[in-house]
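Student: Following is a predicted model, sequence given first.
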Amino acid sequence: MWMEEGLPDFFDIFSWKLVLIVLAAFIIRAWLKGTQFKEKVTAKALVAVVTGANAGIGKQIVRELNLRGAKVYMLCRDKQRGLQGAAELVHLGCNSSRLIVKEMDLTRFASVRQCAKEIQQEEKKIDILINNAAVMLYPKFKLTEDGHETTWQTNYLGHFLLTELLLPLLKAAPSARIVNVSALAHFYSEPIDVSTVDRRERWDARQAYARSKLAQVMHARELTRRLRRDEASSVTINACHPGLCYTRIMRHTPLAITPLKYLAAPFAWYLLKTPKDGSQTPICVAISNKLNGVSGKYYSDCQEKACAEMAMDDDVCQTLYNSSLEACGLGEWDTVSDARED
């Protein structure tokens, strides 16, 4: 009888509430995905090098650059996984002739040197270098064969060495860009003490990760200063935060523990960025026309953002750079080309 008197039908109210809930969920999800890079810019005839390229963000970066016309070197710790990743990219429309898989283990300086040597023999210039590979919350303290803490060498020192080795090819390009894929975690790092970074005492997995990401931002700022001493150099380097993504970088977190990973998967998918979402800012920093000539900056969601205050200390950045040269077995920066030939 109440329906005949014009009172609202329960099911009508329920259906409208459901529509609003679904709409709100989509809006929140779109916001969580972050800014999408939509600038129409080509990468035709460019040569790019991407680390950690067989999965996650790296794989999506490779895909986007290849589809835009670039020749991309996929640097992967496991070559078979790299080849599998390349095959999957070809299935998604990439040009196989512009995908080159190289084996490179960042925890082994000898492997980094060998990979760089092969690229030097094959290319006359490099237009884009994206230092993307990373490990997060590695569960135990461990030294590499080079005597460095695993997270420190994987995320920072290995990439530092690779960058130094490839600098001559980057300088040979008309306008080359280096992108250090850092993380928001760099804000939470304690000050970097190079004298204790490889020691077991007071080692903490969270600080190891945050410290390595802070170092990547500091690397971008200090290398910018050094490159700008050379007026002829057109190389730029910036750091960026891709966002918190649901990729294999989570493999050492509670989200990877069975059965929690199955229970958390739907929530992780909804709340965290996909690999494609996470690739948007690194791609933007690598090819956006709006960033021509910009160097030494930090980006998030395709926008320049302020980095941690510690990364703004020029003296500390310089000290870190010099100690990194020493740790990688390189000489003074001005004579680093000679050191590479050893």
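Tutor: Arrived safely. For clarity, every value in this text was computed on a predicted model and none was experimentally measured.
Student: Only C-alpha atoms from now on, for both contacts and neighbour counts.
Tutor: Will do.
Student: Now F37: closest residue in space, sequence neighbours ignored.
Tutor: Ranked by C-alpha to C-alpha, 6 or more residues apart in numbering and with sequence neighbours excluded, the top spatial neighbour of F37 is Q280, at 5.4 Å.
Student: Thought Q36 was touching the one you found, still the case?
Tutor: Yes - in this structure Q280 lies within contact range of Q36 using C-alpha atoms under 8 Å: 5.7 Å.
Student: dropping in the other structure now:
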Amino acid sequence: MEDTDESTSLIIYILYVAIFGGLLTVLRHYFKGAQFNEKVTAKDKVAVITGANTGIGLEIARELNLRKAKVYMLCRDEKRALDGKATLVRMGCDPTRLIIEQCDLANFESIRNAANAILKAEKSIDILVNNAGVMFYPKYEKTIDGHEMHWQSNHLGPFLLTELLLPALKASPSARIANLSSMLHLQSDRIDVSKIDEKKEFGLLKPYFRSKLANVMHARALTQRLRKEGTHNVIINSCHPGAVNTELNRHFFLANLFKTVGKPFMWFFTKTPRDGAQTPLYLSLSKKVDGISGKYFSDCAIKSENVLALDENACEDLYNYSLETCGLQK
């Protein structure tokens, strides 16, 4: 009788462990988010990715290279770019289709130099992923061009790069632009460009919120402009890659604590960089996105954006301001 009771207890224990393990597996799958599994080649395509030496950018570069694309890695630090390229080669990438260009989004001259180098080498560009950005920048600081760090790094820099590369994107039979925004753009208030660079507007997260809203508005406004001029072969969308454990959080004052004490929790409850790359890859390659432009995506599906981004006049005003601020005459 005693042996029977022990056997029953063991079976119940194993059953509980199996159920608990199954629940953890389901939860982990949920936190990983949607995966881009379409069998789409990128052969002969030219892709440009900012921040391609680490995190989400590195994983996007990896996947596009493995799918046979030529990838321009736009990185602020050349040494880290070389380290990132070496990592990609170890992951199976073809080094002859990985080209490094130094590009600091907080420096307009650096952006122009990188764009000029690419345009000299390529007649057309098929994919542009505006991935790089900053978050939790610890202090109010202006760039060399006189703009608040989040605002230029996350909006004005990518905006200028996109405009400079637009002629080559238009020369592609079918070009894709993906702006990496964030679901935190939903927390942004209305963007007042007359005050955007002022110190009194600075805070721990407000500058980030506004810059990510600008990414969504940029995609909508550029779509409207392209369609009005009769250009239909270029589409641009924005996306939330998910809560991803990357170096984007490096400026957060509790970052080191999370890296040590919270590491197991971060692993379980956040996406890996590869998971975070799935929606940008979806926007870059999926046939399901053909003809869809100016939308906001998350987990490989269209989602509702901040209502402020639906104001076409506000989007157009932001676009015109950005043209003028970046020194572009149109």
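Tutor: Good, I have the coordinates. If you're wondering where the values come from, they're calculated on a predicted model, not measured in any experiment.
Student: Quick check: TM-score for this pair?
Tutor: Comparing the chains after superposition, counting by TM-score structural alignment, normalised by the length of the second structure, produces a TM-score of 0.97; 330 aligned residues with a C-alpha RMSD of 1.3 Å.
Student: quick revisit: tell me, what's touching Q280 and Q36 of the first structure both at once?
Tutor: Any residue near both Q280 of the first structure and Q36 by C-alpha atoms under 8 Å, 6 or more residues apart in numbering counts here, and that gives D301, C302.
Student: hmm, back to that, tell me how many other residues surround the equivalent of the residue nearest to F37 of the first structure over in the second structure.
Tutor: Residue correspondence to the second structure (TM-score structural alignment): Q280 of the first structure is matched to Q278. Residues within reach of Q278 of the second structure, counting by other C-alpha atoms under 10 Å, total 26.
Student: OK, contacts around S175 of the first structure?
Tutor: When contacts are counted by C-alpha under 8 Å, 6+ apart, S175 of the first structure is found next to D127, S234, V235, T236.
Student: redo that, cut-off 6 Å
Tutor: Residues in contact with S175 of the first structure (C-alpha atoms under 6 Å, 6 or more residues apart in numbering) are S234, V235.
Student: what about it, which SS state?
Tutor: Judged by DSSP: H, G, I helix; E, B strand; the rest coil, the three-state class of S175 of the first structure is coil.
Student: could you point out which element follows the helix or strand containing the residue nearest to F37 of the first structure?
Tutor: Using DSSP states H and E, Q280 of the first structure maps to helix 275-287. As assigned by DSSP H and E, the chain's next helix or strand after helix 275-287 of the first structure is strand 298-300.
Student: So which bit of the second structure is that next one matched to?
Tutor: Using TM-score structural alignment, strand 298-300 of the first structure lines up with residues 296-298 of the second structure.
Student: Comparing that stretch with the first structure, how large is the average distance?
Tutor: Following the fit onto the first structure, the mean deviation recorded for stretch 296-298 of the second structure is 0.6 Å by mean C-alpha distance after the TM-score superposition for the first structure.
Student: contacts for that stretch?
Tutor: Under the criterion C-alpha under 6 Å, 6+ apart, external residues in contact with stretch 296-298 of the second structure comprise S238, C239, H240, I302, K303.
Student: repeat for stretch 42-58 of the second structure
Tutor: By C-alpha under 6 Å, 6+ apart, the surrounding residues in contact with stretch 42-58 of the second structure are 67-75, 81, 84, 125-132, 246, 273, 276-277.
Student: distance between the ends of that stretch?
Tutor: From its first residue to its last, stretch 42-58 of the second structure covers 16 Å (C-alpha to C-alpha, to the nearest Å).
Student: Perfect, that will be all.
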